[in-house]
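Q: Structure for the following, please:
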Amino acid sequence: MNALDFTGRSVLVVGGSSGIGNGIAQAFRAQGAQVNICGTRASAADYSAEEGSDLQGLTYHQLDVSSPSAIEAFAPKLDRLDVLVLAQGAVLYRRGEFAMDGFRKVVEVNLMSLMACATKFHGALRDAKGSLIIVSSTAAYHSTMGNPAYNASKTGAVGLTRTLAEAWAEDGIRVNGIAPGLVDTKMTKVTTANPQRLTGALQRIPLRRLGTPQDMAGAALFLASPLASYIVGQTIVVDGGLIL
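A: Here you go, the predicted model:
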């Protein structure tokens, strides 16, 4: 028996149109799952491989998680839901998060929408005795001087993971999380596209390389599988040793 075989299982990845979420979505598809993803653009055709998007074999839905009303109205046709991955994320640079409108914008996406999406699909996960995986960040474990909203929201995501895990375990739902380190996506180009910053970042990572969406996907497959059947409320740090 292959514990990582998800044939016949249904997976929804919010934020699955690019980056870490896309890597996770494609990993589940490769293991036989029927995978639905959400992104902010009108259609799958609006994404390109150059942006780190591979939507082949995935069912796409438009969803703007910065809008509470959009989440409330979101109604994908799913017969069941075995795994829900919340991989949405936002960040503002150039001190944009020190302005209250910027702070609220990032927290809305990175924290508020997690709770909104989790509670929306609680019933479906309960019926399937499914798994919820929340993608946070290693930023939850150290200061990120220029990004107070990103830091606060990702720290909150780790706390939310613990709390929902305890609250929903009696419903047969296992809630866990992944805290990625520096992963090569369009969201981290401010570092990866700057040779000086990249060199400095790599020197702080014991494995001496950036993470990939596929690295994060391995942790997601494990957490959703029977191999992790007794793991509840944990956030696995997947960072190449960055925060050691």
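Q: switch to C-alpha atoms for all contacts and neighbour counts from now on
A: OK.
Q: Next, the buried residues of the longest helix anywhere in the chain.
A: Ranked by residue count under DSSP state H, the longest helix found in the chain is helix 148-168. By neighbour count on 16 or more other CA atoms under 10 Å, the buried set for helix 148-168 is 148-162, 164-166, 168.
Q: Quick one: work out the angle between the helix or strand that it is followed by and helix 148-168.
A: Once the chain leaves helix 148-168, the next helix or strand it forms, by DSSP states H and E, is strand 174-180. When axes from the mean of the first three to the mean of the last three CA atoms, to 10 degrees is applied, the directions of strand 174-180 and helix 148-168 differ by 160 degrees.
Q: Off-centre distance for strand 174-180?
A: Relative to its parent chain, strand 174-180 has a centroid offset of 9 Å by CA atoms, centre = their mean, to the nearest Å.
Q: That one - contacts with which helices or strands?
A: Helices and strands touching strand 174-180, by 3 or more CA pairs under 8 Å, 6 or more residues apart in numbering; DSSP states H and E, are strand 131-135, helix 148-168, helix 213-224, strand 235-238.
Q: Spatially central residue for this structure, please.
A: With distances taken as CA atoms, centre = their mean, residue 87 lies nearest the centre of the chain, 2.0 Å away.
Q: returning to that earlier point: so what secondary structure elements neighbour the longest helix of the chain?
A: helix 100-107, strand 131-135, strand 174-180.
Q: and this one, so I can compare the two:
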Amino acid sequence: MAENKVAIITGGASGMGLAVTQALVERGDWTVHVIDVSQPRLDEVEKSSSRIKSHKADVTDYDQLASVLPKVFESSHRRNIDFVFANAGVIESQDFYKTQRTDPLPPPDLRSIDVDLKGLILTCYLAQHYFRRSEHKGKGASLILTASCGGFYPSHYSPMYTAAKHGVVGFGRAIANRFLQDGIRVNSICPGIVETNLTGEGGWAGFPPALFTPASDISKKVLRLVDGGAPLTDDFGTTIPANKLYGLALEINKGRIYVSSPTGHIRSIVGRKQL
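A: Next up, the predicted model:
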């Protein structure tokens, strides 16, 4: 019997990461390695299935993260990692605009930058090496980055989060062509409002329920990108051929998807020179 395919999901013990973890497990042919900072959540998710393995690590700490991936790699009899979901994320709790009355000024809350962008970059850096060291040498591997609709549109109440998610979209586009040379498909997802534990208790109270996108919608689109193999048509009617399913930023909102191309449809002279 063939060995399960192997996935690594950061922030996989809650929210969208958990939804993708559960969706992969339900397929029956995946072993999912979940990385998270919450030991109680890790314990709970690992108990739910023998196909889930948990690892406590902070994605902003390179040494912690770098200690997990070789363990995952060596645990696979095929010595393969097939899918990495760089998903861990937080949002700032500090009011960036608040007038401070003390000197020296306290530092701004950069946790969103550290987790959502720096942690994601570290995850991708490690993922590429273990994809290439796998038996498949990267061919057919999938790397998906969690950005946000905030990666396209500004959010005045969370400027650090907005900056980080814009960075994720740009980073995904930047590495996609190079990674594809090894057969690794890189794509970013940009969900709308998903009710996760991103905010504190009551943080979603001000949003109308009609605006929320179920986490299950996100997991379906993520698995669609992981599978590849067939053209993808978005809700504007834009069709992406199967061999072009990389470098995309996929906005996901209430069951609908909208594709932004690897170049972001740049028409400027500078943009054309970057192609």
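Q: picking up where we left off before, may I see the helices and strands packed on helix 148-168 of the first structure organised as CSV, with mean neighbour count added?
A: Shown next, in CSV, are those (neighbours: other CA atoms under 10 Å):
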stretch, mean neighbour count
helix 100-107, 18
strand 131-135, 25
strand 174-180, 27
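Q: Between those, which one is closest to residue 31 of the first structure.
A: Nearest to residue 31 of the first structure among those is strand 131-135 (16.0 Å), distances taken as CA to CA.
Q: what's the matching range in the second structure for the closest one?
A: Alignment of strand 131-135 of the first structure against the second structure: residues 142-146, by TM-score structural alignment.
Q: how big's the offset between the matching stretch and the first structure?
A: Once fitted to the first structure, stretch 142-146 of the second structure is off its aligned match by 0.4 Å on average (mean CA distance after the TM-score superposition for the first structure).
Q: which residues sit against that stretch?
A: 82-88, 120, 124, 127, 168, 172, 184-190, 222, 225-226 (CA atoms under 8 Å, 6 or more residues apart in numbering).
Q: What lines up with residue 15 of the first structure in the second structure?
A: Matched to the second structure by TM-score structural alignment, residue 15 of the first structure sits across from residue 11.
Q: Could you tell me how many residues sit around its match?
A: Residue 11 of the second structure has 25 neighbouring residues, counting by other CA atoms under 10 Å.
Q: what does residue 68 of the first structure give?
A: Neighbour count of residue 68 of the first structure, defined by other CA under 10 Å: 16.
Q: do residue 156 of the second structure as well
A: 11.
Q: just residue 86 of the second structure next, same as before
A: 29.
Q: Likewise for the one 10 residues further on?
A: The tally of other residues near residue 96 of the second structure (other CA under 10 Å) stands at 15.
Q: so it sits right up against residue 110, yeah?
A: No. Applying CA atoms under 8 Å, one finds residue 96 of the second structure not in contact with residue 110, separated by 10.2 Å.
Q: what ranges do the helices span in the first structure?
A: Going by DSSP H, the first structure shows helices at 19-30, 68-73, 100-107, 113-120, 122-128, 148-168, 189-192, 195-203, 213-224.
Q: what do we get in the first structure for residue 36 of the second structure?
A: Under the alignment by TM-score structural alignment, residue 36 of the second structure pairs with residue 39 in the first structure.
Q: ok, so what distance separates its match from residue 97 of the first structure?
A: The spacing between residue 39 of the first structure and residue 97 of the first structure, counted by CA to CA, to the nearest Å, is 23 Å.
Q: Kindly report the same for residue 235 of the first structure.
A: Distance from residue 235 of the first structure to residue 97 of the first structure, by CA to CA: 25 Å.
Q: neighbour count winner among these two?
A: residue 235 (25 against 21).
Q: Excluding chain neighbours, what is closest to the counterpart of the more buried one in the second structure?
A: Applying TM-score structural alignment, one finds that residue 235 of the first structure aligns to residue 249 in the second structure. Among residues not flanking residue 249 of the second structure along the chain, residue 188 sits closest, at 4.6 Å (CA to CA, 6 or more residues apart in numbering).
Q: Correct me if wrong: that neighbour contacts residue 151.
A: No. Applying CA under 8 Å as the test, residue 188 of the second structure and residue 151 come out as separate, 9.9 Å apart.
Q: Per the alignment, residue 29 of the first structure pairs with which residue of the second structure?
A: By TM-score structural alignment, residue 29 of the first structure lines up with residue 25.
Q: Once you drop chain neighbours, what's closest to the alignment partner in the first structure of residue 179 of the second structure?
A: Taking TM-score structural alignment, residue 179 of the second structure has residue 168 as its aligned residue in the first structure. The shortest distance from residue 168 of the first structure to any non-neighbouring residue, by CA to CA, 6+ apart, is to residue 174 (7.3 Å).
Q: That neighbour reaches residue 126, doesn't it?
A: No. Under the criterion of CA under 8 Å, residue 174 of the first structure is not in contact with residue 126, lying 9.6 Å apart.
Q: and the helices of the first structure as TSV, adding distance to residue 241 of the first structure?
A: Output for the helices of the first structure, formatted as TSV (distance: least, CA to CA, whole Å):
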stretch	distance to residue 241 of the first structure
helix 19-30	18
helix 68-73	35
helix 100-107	26
helix 113-120	26
helix 122-128	33
helix 148-168	18
helix 189-192	18
helix 195-203	11
helix 213-224	13
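Q: Minimum distance to residue 45 of the first structure: which of those has it?
A: Judged by CA to CA, the one of those that comes nearest to residue 45 of the first structure is helix 19-30, at 14.7 Å.
Q: so who does the closest residue to residue 153 of the second structure other than its chain neighbours touch?
A: In space, residue 153 of the second structure comes closest to residue 162 once its chain neighbours are excluded; the distance is 7.8 Å by CA to CA, 6+ apart. By CA under 8 Å, 6+ apart, the contact list for residue 162 of the second structure reads 150, 151, 153, 154, 155.
Q: Just to confirm, what residue in the first structure is aligned with residue 162 of the second structure?
A: The alignment partner of residue 162 of the second structure in the first structure, by TM-score structural alignment, is residue 151.
Q: most neighbours, which of the contacts of residue 162 of the second structure?
A: residue 151 (25 neighbours).
Q: shouldn't it be in contact with residue 160?
A: No. With contact defined as CA under 8 Å, residue 151 of the second structure and residue 160 do not form a contacting pair (11.1 Å).
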